[in-house]
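[1] Got a predicted model here, sequence first, then my questions.
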Amino acid sequence: MRPNILIPPLQIGLGLQLHHLLGSRALTDLLHSLGFNSSYNEVQCFEQCAASSQGTDLFGVSSDSFIKFLADNVDHNLSSLEGLGTFHGMGIIGAATPSEKLSRLIRRDTSVTADPIPLFQLIKD
C-alpha cells in the first residue's frame, strides 16, 4: 500500500471511535504514531467531509417509504439541592420502511472547513 493514496477503513474507524468517545488528541496521535489508527487531523478532515457531503437529504429513502421519528429524553440527578451537576439529554432517530441499504463514498477534500457545516442546520430549520 502506498502512503496517502488510500485511507484504510479500520484505521480511520478506530480514530473516529476514539475521537467520539474520548476526544483526546494526544491519545489519537499516540496510537497513530504506533500505527493503530489515523491521525487526529485526518479524523477531523474525514468528519468535516462527511458532514458536508451528507447535506440535508435523507438518502436511502424512496418517496413511497414511511418514516417514523422516535424521540426520548433522559434526566439525571434532578434532586440535587443546588441544581448543579444535573444532566438533560435528548435523542431522536428516524426509522424508514421499506428502505434500501446504501453505501456512500465520502470524497476527501482538504478545502472543507468547519465553517459551512452550521449552514446545514439553518437550511433544515
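    Arrived safely, thanks for sending.

[2] C-alpha from now on. contacts and neighbour counts both.
    Noted.

[3] tell me, what residue is most central in this structure?
    Central residue of the chain (C-alpha atoms, centre = their mean): Glu47, 6.3 Å from the mean position.

[4] contacting residues for the spatially closest residue to Glu100 that is not a sequence neighbour?
    Leaving aside its chain neighbours, Glu100 sits nearest to Gly60 (5.4 Å; criterion: C-alpha to C-alpha, 6 or more residues apart in numbering). Applying C-alpha atoms under 8 Å, 6 or more residues apart in numbering to Gly60 gives the contacts Ser99, Glu100, Lys101, Leu102.

[5] Next up, a structure to set beside the first:
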Amino acid sequence: MLSSMGMCVPYKETDKFEGSVTACTEDTVNSGYVQFVYFNADHNVNTLDGHGTFHAMGGIECVTPFSSVNVDIPVPRNKKVTAA
C-alpha cells in the first residue's frame, strides 16, 4: 500500500537490493571495530507442545568509528531477483 502511494520502494526492488549487497565483494570497512548483532523473536511460546509458534531472527552490522566505513563504493545492481 505504501509503495502504491510512492512512500517506499516495492518489495521486488528491496529484494534486488538485498541480493546486490550480498553479492558485493568490495570491502566497505577500511579499519575499525565490526560487530554483528542478532536477535530472535518467538511469538506464542506459551504453548504446551511448542507447535504453532512463530520464530523470526534479524541482524545488523555495527561499525565504529563511522569514518572507517567507505560509503563511496557503489554496489553493482543485479538485473533480476535471485532470492526465493
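    Ah, there it is. The model shown is predicted, which means the values in this text are computed figures rather than measured ones.

[6] Now check the residue nearest to the centre of the first structure against the second structure: what is it aligned to?
    Structural alignment (TM-score structural alignment) places Glu47 of the first structure against Thr14 in the second structure.

[7] That match - that's part of a helix, no?
    Yes. Assessed with DSSP: H, G, I helix; E, B strand; the rest coil, Thr14 of the second structure lies in a helix.

[8] rewinding a little: mind checking how far the residue nearest to the centre of the first structure is from Gly15 of the first structure?
    11 Å (C-alpha to C-alpha, to the nearest Å).

[9] related to what we said a few turns ago, which ones are touching the match of Glu47 of the first structure?
    Residues near Thr14 of the second structure by C-alpha under 8 Å, 6+ apart: none.

[10] Who are the contact partners of Gly59 of the second structure?
    Gly59 of the second structure makes contact with Phe36, Val37, Tyr38, Phe39, according to C-alpha under 8 Å, 6+ apart.

[11] looking at the first structure, which of those residues still make contact?
    Retained in the first structure by both residues aligned by TM-score structural alignment, their matches' C-alpha atoms under 8 Å are the following of the contacts of Gly59 of the second structure: Phe36, Val37, Tyr38, Phe39.

[12] I am finished for the moment; much appreciated.
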